[in-house]
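>>> structure of the sequence below:
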Amino acid sequence: MIRAMILLRSCLAPVGFLILVCVTVLSAQAQVLRREPPPDTMQEERSGSPEYESHHGPREMDPAVRPAELDVKAFRKDPEYTELEYDAQKQLEIYGGKTAFDAPRPVLELGYPQYSEGIFGSGHDIIGEKNLVRPQLLAYGDWRTAVAFNDNGANETGLIATRLNLDIDLKLTATERVHMFLRPLDQGGQFSRNEFFGNDRNGPDLTVDGNVETLFFEGDIGAIQAGLTNEWSSYDLPISFGLMPLFYQNGIWVDDAFTGAAFAIPAKNSPMLDISNMDFSFFAGFDKVTTAALKDADGTLADHAGRVYGAATFIETRNGYLEMGYGFVDDIRTSQTLSGFDHSSLTAAWTKRYGHILSNSVRGFWNFGQDPVNDLPQTADGFALLMENSLITSKPLTFVPYGNFFLGVDRPQPLARGNDGLLKNTGISFETDALTGFPKLDSSAQDAFGGAIGMEYLFDLSRQVIVEAATVQPFGGRSDTILGDQYALSARYQHNLDDRWLVRSDIIRGWLDNSEDLFGIRLELRRKF
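The predicted structure follows:
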């Protein structure tokens, strides 16, 4: 009897298990979420081959738009090229004949390579998966060497000089990095050189500088917040701090590296005001602020004597480009014999193309509020108006005739840009080479007017030729810094030997009333790495 009961239980156990499985499955199926029935449909009659009727959901449209009329004649079948032979060379010509080439690589490249193809990789989740760390260390720059004969009127020298620009860039994330810039072969405007010719030569001089030119951090607060909170941020807030460079209005208003901080509110727009893009930036510098408005008693630039605070904006509107800025230079010296050179600086510029004829920029600069102690002469007071023009030719990218003009009253100054004046970009006759001391016309625009007329031709973008005539005309024939009328003829030739080597030559001949005439000729070889 007992054996029969055990046998019956052993037979019923699998059956019970199957019943349990069936009940579980049926119960689970009962809990499966069913898709909601489709929305109400409407029939749409279509004609064609074959004719049929189809069902589509109700059409939804923005009230500001309307259906476009269908023109069936606007469509036709794809073209056929069965009778034409495939020509690979002509396919390359579609893209300007561009092919892959051996691009220059940084001299130091650690981490993922620069400008590589393919997938970048996942990165490292260190500060958050929404701001992945992908470290990369690069070292790159250029080495410039030039031989020149310079006659600045006061000095006549033949020399060879060299300059090394070295950038070291540590990328942390897609938006954060630490950057350092070094110039180890020059210091204080004096470059490693050998003066071998001329009445004022001084022989060889090796200048070694271990100081850092810039060292700063830049990043985006919005991206950093996204990484730390693991939630996408709805804003961008770029920041920078350290010994950092700033560059405004093509370097005319600000082109300096100082110890400070900056932030920007980028990529805004206003359809109501027809503004497609606008940025606002704010900056402050607390040391190494370089401006010709602050000098020591011996006339050298006093880059530890001042602070700078400012704001700038650019606005793209009305098919033009508007730039504005305000800055304040604070002279922190308390000397009773040399202080009080703080001042304000305002600037505005408007750039636009007019038809297919003219590209024009008008820039204004105004310095005010300076009151030095002991009735010392003002170093930043007055205004300047610059007008930059270029004709739009049949070769707008390579053949550019230009005419740039200026008007300066009193002593206008850039906000922060070394000892150079506002006319740096007016023409090649107003710029030196930052290497050999190449001569130039007076670039201060102090109580003077003038300009430069020239032509630039870029051939196939591998060479450059510039010829130019320029003049400076002081009011009344003389100002405090310009002793008389100045005239110059200048020319430049530049040629890319390959993707790493470049050769450039310059020549200038200047005639100065009440001063010695000037002359300069130079040949420079530059290696980029």
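
>>> alpha carbons only for contacts and neighbour counts from here, please
Will do.

>>> contact partners of stretch 503-522?
146-154, 429, 438-441, 483-497, 523-526 (C-alpha atoms under 8 Å, 6 or more residues apart in numbering).

>>> quick check: closest non-adjacent residue to G189.
Once flanking residues are discounted, G189 sits nearest to A434: 7.7 Å by C-alpha to C-alpha, 6 or more residues apart in numbering.

>>> compare with the first, here's sequence two:
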Amino acid sequence: MKLPAHFKFTIRLAICVAPLILGQSASGASSSKSRFSDEPAPMDTEGYPDRPKLLIEWGDDFLGTGNLQKGIRLPTGAVWSPNFWVFGEFRSALQTFDPGNNPRRTEWANRLDLFANLELSPTERVLVGFRPLDRNGRFTGYTFEPASGRGGDEDFTENSLVPRTFFFEGEFGEIFPLIDASDSANYDYGFSIGRQPFSLQDGLLINDDALDMIGITRNALLPRGGAHYRITGFFAANEVDRNNNSPDNDALVFGLSTFFDYPKSTIEADAIYVNSGDANGFYAGIGGIQRIGKISTTFRINQSVALDDESPQVATGTLLFSEASYSPAYTHDNIYANAFLGIDNFSSAVRGPVAGGPLGRIGILFAAVGLGNYGAPLSNRPNRAVGGAVGYQKFFGDLRRRQIVFEAGAFQPTNERDTAAQGLGVRFQQAFGKHSILVLDVFGALRQESRESFGGRAELRVKF
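As a prediction, the model looks like this:
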């Protein structure tokens, strides 16, 4: 078909002018203030501190940048890149605690946690830890009150050189990758063996920082309708401390722990059997962690059953526990309300010497500080009682290096006991430099059938 002459002229003109128009458009776009630059911009780190170094770093830096070292290939097919890091924390506190119905205790207490971590790969490591300044709830320091106990406390002995932590952990499929080179058989079995910290149900069922045990975990399972399922079987013997925070040299602990991750909730379910002469016990717990609207919540039900006569080590009872927290808009603050109900005499399966009772997660008025003889302002034992705490945690500054917590709490027995109490507590924390934190605590409580209770403490925590 023959095109008209004027139409041919229009096409030729468009072909000639189009590059000029597109070039001007591109030039305008490149100079536009709203256009993203083609040049990479460096990370803006102004105002942020440099990476704090550990006490010893051999191999790759902990959380450092740059190229990783070349690994060592083992006959099993695994590639290990050893790194050795030494780190820890020193805690020192001046504190006074007046329970109202017993003599006031004023002291200077110290604690040192020192760890050596040999990382062989991201999944395999050996961790050794020492606590040379305390043993079985006794801490190095000085007692000022009561006068009958005045004097220095020196708890550094030959036993201080015994590791409080010493375990190896790894994953079978990563240590022996040649068994399943295509990674299709799912040999995702993690394991740990040795003396290690262990906690179940947020510390309600088990809370111990040094338990001789072995555990085997099956990872990467897919539950129906869920994203992840994990199951762990474990056995513990030696260094077993029972519900009364005292050692039980005859105790053997057998347990099964499961974890289910669903779209709207994370479920934890655990079962434990403790064999120990006439102090046998069975324990079970289930908990759900989820968000309800804008509120983060946790609900737990835990049960203990004494298979023989009840004792301070084991008793029969139920603990209902709930946590709820909310962050107000445009802040990093935290508002929380936690509560519990103890039916009969619930007891934990394992509790370490400085772990206190199972109600420590209720709030700062119920928690053990893990240093010296400074007790919990309100009882952290849930036996036949109901109570809770509400609080506000306020952060200050762009880097949130300063915070303060205000809390009110109550403990009310459900029987005829005269141990009801209400209290107010405040905790202030301030970071200094890269390694130090100052912690200030103060509380006041009113106890039934006794005079007022009060206390305060100033603690310096140095992390290295």
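
>>> and the TM-score between these chains?
Here the superposed chains carry a TM-score of 0.85, computed using TM-score structural alignment, normalised by the length of the second structure; 428 aligned residues with a C-alpha RMSD of 2.8 Å.

>>> so which of the contacts of stretch 503-522 of the first structure belong to helices?
Using DSSP state H, no member of the contacts of stretch 503-522 of the first structure falls within helices.

>>> restricted to buried residues, select the residues you listed in PyMOL.
For the buried members of the contacts of stretch 503-522 of the first structure, the matching PyMOL selection, counting by 16 or more other C-alpha atoms under 10 Å, is:
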select buried, resi 146+147+148+149+150+151+152+429+438+439+440+441+484+485+486+487+488+489+490+491+492+493+494+495+523+524+525+526
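
>>> tell me which of the contacts of stretch 503-522 of the first structure fall in strands.
Those of the contacts of stretch 503-522 of the first structure mapping onto strands are 146-151, 486-496, 523-526, per DSSP state E.

>>> start to end distance for stretch 24-40 of the second structure?
Stretch 24-40 of the second structure has its terminal residues 25 Å apart, counting by C-alpha to C-alpha, to the nearest Å.

>>> what segments of the first structure are helices?
2-31, 88-93, 221-229.

>>> out of these, deepest packed?
helix 221-229 (a mean of 18; mean count of other C-alpha atoms under 10 Å).

>>> picking up where we left off before, quick one: closest of the helices of the first structure to S54 of the first structure.
When these are compared by C-alpha to C-alpha, helix 2-31 sits nearest S54 of the first structure, at 32.8 Å.

>>> how about G450 of the first structure, what's its match in the second structure?
In the second structure, the residue matched to G450 of the first structure (TM-score structural alignment) is G387.

>>> tell me the contacts of the spatially closest residue to Y52 of the first structure that is not a sequence neighbour?
Nearest-residue entry for Y52 of the first structure: R46, 6.3 Å, with adjacent residues in sequence omitted and distances by C-alpha to C-alpha, 6+ apart. Residues near R46 of the first structure by C-alpha under 8 Å, 6+ apart: 52-54.

>>> ok, now how distant is R46 of the first structure from G421 of the first structure?
73 Å.

>>> what do you get for G203 of the first structure?
According to C-alpha to C-alpha, G203 of the first structure stands 30 Å off from G421 of the first structure.

>>> more neighbours, those two?
Remark: of G203 of the first structure and G421, G421 carries more neighbours, 23 against 11, as counted by other C-alpha atoms under 10 Å.

>>> which residue in the second structure aligns with that one?
In the second structure, G421 of the first structure lines up with G357, judged by TM-score structural alignment.

>>> wait, what's in contact with that match?
Neighbour list for G357 of the second structure: 243, 351, 368, 380-381 [criterion: C-alpha under 8 Å, 6+ apart].

>>> what's the ChimeraX line that selects buried ones from the residues you listed?
Filtering the contacts of G357 of the second structure down to the buried ones (16+ other C-alpha under 10 Å) takes a single ChimeraX command:
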select :243,351,368,380,381
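
>>> in space, what's closest to the residue nearest the centre of the second structure - neighbours in sequence excluded?
Within the second structure, one residue has its C-alpha closest to the average C-alpha position: by C-alpha atoms, centre = their mean, that is D202, at 8.6 Å. Excluding the flanking residues, the one nearest D202 of the second structure by C-alpha to C-alpha, 6+ apart is R361, at 7.8 Å.

>>> what about the one you found, how many neighbours?
Neighbour count for R361 of the second structure, taken as other C-alpha under 10 Å: 21.

>>> quick one: what's aligned to T297 of the second structure in the first structure?
Aligned partner of T297 of the second structure by TM-score structural alignment: N360.

>>> ok, the closest residue to that match other than its chain neighbours - contacts?
If the residues on either side of it in the chain are set aside, N360 of the first structure comes closest to N389, at 4.6 Å by C-alpha to C-alpha, 6+ apart. Neighbouring residues of N389 of the first structure by C-alpha under 8 Å, 6+ apart: 358-361, 402-404.

>>> identify the residue of the second structure aligned to N389 of the first structure.
Matched across to the second structure, N389 of the first structure falls on A324, judged by TM-score structural alignment.

>>> gap between that match and H332 of the second structure?
Using C-alpha to C-alpha, A324 of the second structure is found at 16 Å from H332 of the second structure.

>>> go on, Q422 of the second structure?
28 Å.

>>> next one: L133 of the second structure
For L133 of the second structure, the distance to H332 of the second structure - C-alpha to C-alpha - is 36 Å.

>>> looking at these two, which one has more neighbours?
Per other C-alpha under 10 Å, whichever of L133 of the second structure and H332 has more neighbours is L133, with 22 against 14.

>>> so what does the more buried one match up with in the first structure?
Aligned counterpart of L133 of the second structure in the first structure: L185 (TM-score structural alignment).
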